[in-house]
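[1] need a 3D model of the following:
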Amino acid sequence: MICGTDEAGRGPIAGPVVAAAVILDPNQPIAGINDSKKLSEKKRQALSEEIKAKALYWAIAQCDAEEIDQINILKASLLAMKRAVEALPVAPEKVLVDGNHLPQLKVPAEAVIGGDALHACIGAASILAKVERDRQMLEWHELYPHYDFAKHKAYPTKAHLALLEEHGACPIHRRSFRPVMRVLGHIPE
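    Predicted coordinates:
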C-alpha cells in the first residue's frame, strides 16, 4: 500500500496545478512507466488509461489559478498532492513524493528527488497528473482560443508571451506570475 504522488503544471503561467496519487497493484505491473516529461503525448495517454485500469487506487486533485495566486505555486503544488492522497478511498501505509518538499499528510511520507523516474508509483502519478492537466488545457483552449493553450499548455513560450502581450490576461492566467503581472501593469518592464 505504497502511494506515489506528483504534480504537473508548476511552470505554466495559466491554469491549475494538477496532482495525482497512485497505489499500483504489484500483481499487475505496467511496462513503460517513467517521468511523464520523458514520454511522448501518445505514450502518456496510453499509459494513463492502463494505470487507471490496473492500479489498486488512484485519485486526481488540483489547485486552480486563483488558489495558486493566493498561496504561491509551491504551497499549491503540495496542497494539490495532499488533496489527491486524501481522495484515495484507503489510507496508504506510506507516500512517496516526487521532489524535495512534503505535503502535510496524516501518513508517513518521503520526498524523493527525481522520484518519477525511480519509483513506478510516482511515475504513474506523474503521468496521470500530466495527462489530466493537458486535457484541461485543451478545454481552456476552446474557451480562449486566441491564447493557443492547446499548443503550449500555458507554459511561458515565446508565442504564449506574445499572445499574452497582445490580448492581456484571461481569467485562468496566474496573476502572481511575473509575465502576467507585467502585462497587468503590476511591475515595471
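[2] CA only for contacts and neighbour counts going forward, please
    Fine.
[3] from the contact counts, what lies against the helix or strand encompassing residue 6?
    Taking DSSP states H and E as the definition, residue 6 sits inside strand 2-8. On a contact count with 3 or more Cα pairs under 8 Å, 6 or more residues apart in numbering; DSSP states H and E, strand 2-8 meets strand 17-23, helix 73-87, strand 94-98, helix 120-143.
[4] can you tell me which of these is most buried?
    strand 17-23 (a mean of 31; mean count of other Cα atoms under 10 Å).
[5] ok so, going back, dump the helices and strands packed on strand 2-8 into CSV; add distance to residue 105 as well.
    Shown next, in CSV, are those (distance: least, Cα to Cα, whole Å):
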stretch, distance to residue 105
strand 17-23, 13
helix 73-87, 6
strand 94-98, 9
helix 120-143, 16
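[6] looking at those, which is closest to residue 114?
    strand 94-98 (6.3 Å; Cα to Cα).
[7] so which other helices or strands are in contact with that closest one?
    Against strand 94-98 (3+ Cα pairs under 8 Å, 6+ apart) you get strand 2-8, strand 109-112, helix 115-118, helix 120-143.
[8] to compare against the first, here's the next sequence to fold:
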Amino acid sequence: MNTRTIKDIAEMLNKIVSKEDPLIKILEVDERKGVQNLLKQWYRQQELKENYRKKFNQMMKYEIDIKQQGFKYIAGIDEVGRGPLAGPVIAAAVILPDDFYLEGLNDSKQLSEKKRDEFYTIIMKEAVAVGTGVISAQEIDEVNIYEATKKAMIAAINDLQTMPDYCLIDAMKLTIPFPQTSIIKGDASSVSIAAASIVAKVTRDRLMKRYAQEYPNYLFDKNMGYGTNEHLQAIQKYGPCPIHRKTFAPIKNYM
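    Here you go, the predicted model:
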C-alpha cells in the first residue's frame, strides 16, 4: 500500500462508503501521517453522513405513517414572508417520490443561501409535483396576513400538477378537500414540509432581488423586505414604495 500516494488514497477513499471495506483495514496500519489524517477525515465524513441519514429518517415519520394508511401523494406545504414589511407572502406545496433522499435536508432557515439554491434545484428536478402560491402586499393589506397565508397555501396546492391525497401543513389548518395534519415547526419535522420551505424561500428571495432592481432605495436584495435598520431608514427617507404592506407598522405611520 505504501506504493500508493496520498493523492491516490484520497481518491480511493472518496469511493468507499462502508467501514467494512478491506481498504480501511489496510489504511489503519499504514503509519504515514498523511494517510492517518485522511482516514480520520473519512471517519468524520461517515459520521456526518450517518447523522444526516438519521435526521432524515426521523423527519420521514409522518410520511411513513400516512403512507402505511394507504395514501400515496403526500404534499408538504409551507410559507415564507409573514413577517416582512414589503413583498408578498409565498407558499409552496411539494410532493416527493417514495425513494427521495436529500442529504442535509432541513428547515430552510437552517441552511445557507448556497445550500438552499442547491437543494431547490434537486427538489424541482426530483419532486413528483411542485406548486407555488403568491399573495401580493396589496392583497395582504386587504385580507390580513393570516388570511393571506392561508390563501397562498391553498393556491400552492391548486398549482400542483398532481393533486395530493393527504397534506402535511406547517402550523396551519386549511379548508381543503383533502385530509390534513398541521405540524408545529413542521419544516424541521417533516421532509415534505422542509422541501416546501426551501422552494418557498428560494422563490421569494429571487423575487425580492428582482424588486431590488425596481426599487433600489430599499435594499430588498439584502433584507428581503424585513425591517432591518437600513430598510427602516430608507422608508423614513423615501416613504413606502408600491410593494410595502400599508397596514403594517411602521409603514402605516407614513401613509
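[9] quick check: which of the helices and strands packed on strand 94-98 of structure 1 is nearest to residue 31 of structure 1?
    Closest among those, using Cα to Cα: helix 120-143, at 9.4 Å.
[10] residues in structure 2 aligned with that closest one?
    Counting by TM-score structural alignment, helix 120-143 of structure 1 falls onto residues 191-214 of structure 2.
[11] and that stretch, how far out from the chain middle?
    9 Å (Cα atoms, centre = their mean, to the nearest Å).
[12] also stretch 223-232 of structure 2?
    So, by Cα atoms, centre = their mean, the centroid of stretch 223-232 of structure 2 is 22 Å from its chain's centroid.
[13] buried set for that stretch?
    223, 224, 225, 226, 227, 231, 232 (16 or more other Cα atoms under 10 Å).
[14] got a list of what the aligned residue in structure 2 for residue 42 of structure 1 touches?
    Mapped onto structure 2 by TM-score structural alignment, residue 42 of structure 1 lines up with residue 114. Contacts here follow Cα atoms under 8 Å, 6 or more residues apart in numbering; on that basis residue 114 of structure 2 touches nothing.
[15] now do the SS call for residue 114 of structure 2.
    Following DSSP: H, G, I helix; E, B strand; the rest coil, we place residue 114 of structure 2 in the helix state.
[16] which among the helices and strands packed on strand 94-98 of structure 1 is found nearest to residue 176 of structure 1?
    strand 2-8 (18.1 Å).
[17] what's the mean deviation for that closest one versus structure 2?
    For strand 2-8 of structure 1, the mean deviation from structure 2 after alignment is 0.5 Å (mean Cα distance after the TM-score superposition for structure 1).
[18] show where that strand falls in structure 2, residue numbers please.
    Counting by TM-score structural alignment, strand 2-8 of structure 1 corresponds to residues 74-80.
[19] what are the contacting residues of the matching stretch?
    63, 89-96, 149, 152-153, 156-157, 164-170, 187, 190-197, 200-201, 204.
[20] run the chain-centre distance for it.
    With Cα atoms, centre = their mean, you get 10 Å for stretch 74-80 of structure 2.
[21] run through the residues that contact residue 12 of structure 1.
    Contacts of residue 12 of structure 1 (Cα under 8 Å, 6+ apart): 153, 154, 155, 156.
[22] just those residues: which are in strands?
    Among those, no member falls in strands (DSSP state E).
[23] tell me which of the residues you listed persist in structure 2.
    Contacts from the contacts of residue 12 of structure 1 that recur in structure 2, judged by both residues aligned by TM-score structural alignment, their matches' Cα atoms under 8 Å, are 153, 154, 155, 156.
[24] include distance to residue 56 of structure 1 when you put those into a markdown table, please.
    Below are those laid out as a markdown table (distance: Cα to Cα, whole Å):
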| residue | distance to residue 56 of structure 1 |
| --- | --- |
| 153 | 30 |
| 154 | 32 |
| 155 | 32 |
| 156 | 36 |
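[25] from the residues you listed, pick the one nearest residue 169 of structure 1.
    Looking across these and measuring by Cα to Cα, the closest to residue 169 of structure 1 is residue 154, at 11.7 Å.
[26] cool, thanks, signing off.
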